[in-house]
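> Sequence unavailable; structure follows:
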């Protein structure tokens, strides 16, 4: 008896094959900062030749994981949409931490500092992650603004809080208002979705947070520490 192959399983295998390459995975993780990168920038980040990364980017664009933009002579790529960002972050969160005694290459002081900064606070596509993202999520939950008992949901008080803080929630489209995103460094969920993106955008636009270095790392400014302490009762020391 001949069985018809499931087209969904074939598609899933193709998708997994796209991600199952260390260079392509490095590019996808870098693009979680939500910005557009050139092939040269990604080549330097992944530590491969520009010609090598161009071939990989072509496969990711053809596979629908990246979108390509051209500006003059320059070619830029970015994650295709928020669903791709969710897929990459969720997969990263399932990577087990190194086992004790597991040999790893010696890291430079610069790499170690960058890793620590990313763990403290970073952008995950268009929302905040790391210890900063967890601190914000916990504070919203403790104040009854966000529910986590039956999945993430803003309470009426939470909707009022966003409005009072001057953070508009654009609910057009199919994207959920709030969504739990498993944090790959903290191994706990942080706030994503429309509300998470709006909070991140407001934090950066208002100067509560600022980007540092060329990675996704962000840090809370003194003004941001005061604002978040006033609005959510988060101790400034917990955000540094």
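Received, thanks. If you're wondering where the values come from, they're calculated on a predicted model, not measured in any experiment.
> Only C-alpha atoms from now on, for both contacts and neighbour counts.
Will do.
> how close does the most centrally placed residue in the chain get to residue 66?
For the chain, the residue nearest the mean C-alpha position is residue 124 (1.3 Å; CA atoms, centre = their mean). Going from residue 124 to residue 66 by CA to CA, to the nearest Å gives 16 Å.
> Put this next to the first one:
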């Protein structure tokens, strides 16, 4: 009697696939904080916060350390992506990798205890920073806030009144780019910038034309974005502003006092 053929074994069920893991985890805040935590590195980052390229020698002097120590600190900052470096002959020049690094410093300044004032130089630098400084590549401090106010008063800029109101702020914090309001240049504003020698059509498209920051020392808005950077660069080119001895500090010159009054009616208290 023929033996019946064995029935085929049932096909094995495919093994359940393992759940896919995310390729990017949460921000490593501790690592970033450790890079800011060293006093020498913090001083270097603050010196670079005006957006300019500075040499290793200048940064070593600003941090108060020797060249080998400065090189080691700068190498860590470059490896972490906070700073970029370029070579020019025998010299190496450093700059912040982007405005976000500067904004992180500005935000830390809000919660950091003040450094003790131990000399007239320290006192003078602190006052000068509050009076007029660069916030990456645009103007900040009392002068930056006053300039923003004059643009609004003259209806060259519109969208809000330049006031930071913490109680009603939704996204804005007391440092860094603002998001609660939408400022824009008016037709008169475009004409005024053109009259000053700024070609808006030639500005880079990779960033918004108009943005604002909440100024950490004044708690008001100052002008950022491509227009803010172009305006600051133009004021420096005209000699209306000049860089101070300390990085980030800028000074309004006598010709700048006259020029800003003639251009947009900005008159600062003596």
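Right, received. Where do you want to start? Bear in mind the structure is a predicted one, so any value in this text is a computation, not a measurement.
> circling back to that earlier point, confirm for me that the residue nearest to the centre of the first structure is in contact with residue 33.
Yes: with contacts counted by CA atoms under 8 Å, residue 124 of the first structure reaches residue 33, the gap being 6.0 Å.
> okay, and the common contacts of the two?
Counting by CA atoms under 8 Å, 6 or more residues apart in numbering, the contacts common to residue 124 of the first structure and residue 33 are residue 216.
> Alignment lookup: residue 147 of the first structure to the second structure.
Alignment note (TM-score structural alignment): residue 147 of the first structure maps to residue 158 of the second structure.
> what residues are up against its match?
So residue 158 of the second structure contacts 152, 183, 184, 185, 186 (CA under 8 Å, 6+ apart).
> Return the closest of the residues you listed with respect to residue 245 of the second structure.
Nearest to residue 245 of the second structure among the contacts of residue 158 of the second structure: residue 152, at 31.2 Å, using CA to CA.
> can you pull out the helices in the stretch 101-250 of the second structure?
Assigned by DSSP state H, counting those that start in this stretch, the helices in the stretch 101-250 of the second structure fall at 120-131, 141-153, 187-196, 225-237.
> Average offset of the first one relative to the first structure?
Put plainly, it is helix 120-131 of the second structure. Following the fit onto the first structure, the mean deviation recorded for helix 120-131 of the second structure is 1.1 Å by mean CA distance after the TM-score superposition for the first structure.
> Next: the last one.
In the superposition against the first structure, helix 225-237 of the second structure averages 0.8 Å from its aligned positions (mean CA distance after the TM-score superposition for the first structure).
> and if you look at the shortest one?
Compared with the first structure after fitting, helix 187-196 of the second structure has a mean deviation of 1.8 Å; criterion: mean CA distance after the TM-score superposition for the first structure.
> Tell me the residues of the first structure aligned with that helix.
Taking TM-score structural alignment, helix 187-196 of the second structure hits residues 156-165 over in the first structure.
> Name the residues that touch the matching stretch?
140, 144, 145, 146, 168, 169, 231.
> can you tell me which residue in the second structure aligns to the last one?
Aligned counterpart of residue 231 of the first structure in the second structure: residue 263 (TM-score structural alignment).
> Just checking the distance from stretch 93-101 of the second structure to the centre of its chain.
Relative to its parent chain, stretch 93-101 of the second structure has a centroid offset of 8 Å by CA atoms, centre = their mean, to the nearest Å.
> Aligned to residue 213 of the second structure, what sits in the first structure?
In the first structure, the residue paired with residue 213 of the second structure according to TM-score structural alignment is residue 181.
> do residue 58 of the second structure as well
With TM-score structural alignment as the criterion, the equivalent of residue 58 of the second structure in the first structure is residue 41.
> Can you tell me the element that match falls in?
Counting by DSSP states H and E, the element that carries residue 41 of the first structure is helix 39-46.
> quick check, distance from that helix to the centre of its chain.
19 Å.
> mean shift between that helix and the second structure?
Mean deviation for helix 39-46 of the first structure: 1.8 Å (mean CA distance after the TM-score superposition for the first structure).
> Tell me roughly how far the very next helix or strand once past that helix lies from the second structure on average.
The helix or strand immediately downstream of helix 39-46 of the first structure is helix 50-62, counting by DSSP H and E. With mean CA distance after the TM-score superposition for the first structure, helix 50-62 of the first structure departs from the second structure by a mean of 1.7 Å once superposed.
> So which bit of the second structure is helix 50-62 of the first structure matched to?
Using TM-score structural alignment, helix 50-62 of the first structure pairs with 67-79 in the second structure.
> for the matching stretch, which positions count as buried?
Using 16 or more other CA atoms under 10 Å as the test for burial, stretch 67-79 of the second structure gives 70, 71, 73, 74, 77, 78.
> Quick one: residues in contact with that stretch.
Residues outside stretch 67-79 of the second structure that contact it (CA under 8 Å, 6+ apart) are 35, 40, 41, 56, 57, 59, 60, 63, 83, 84, 85.
> any idea which of these has the most stuff around it?
residue 59 (27 neighbours; other CA atoms under 10 Å).
> what's the nearest residue to it if we skip its chain neighbours?
With sequence-adjacent residues excluded and distances taken as CA to CA, 6 or more residues apart in numbering, residue 59 of the second structure is closest to residue 44, at 5.6 Å.
> Same question for residue 139 of the first structure.
Residue nearest to residue 139 of the first structure in three dimensions, not counting chain neighbours: residue 232, with 6.0 Å by CA to CA, 6+ apart.
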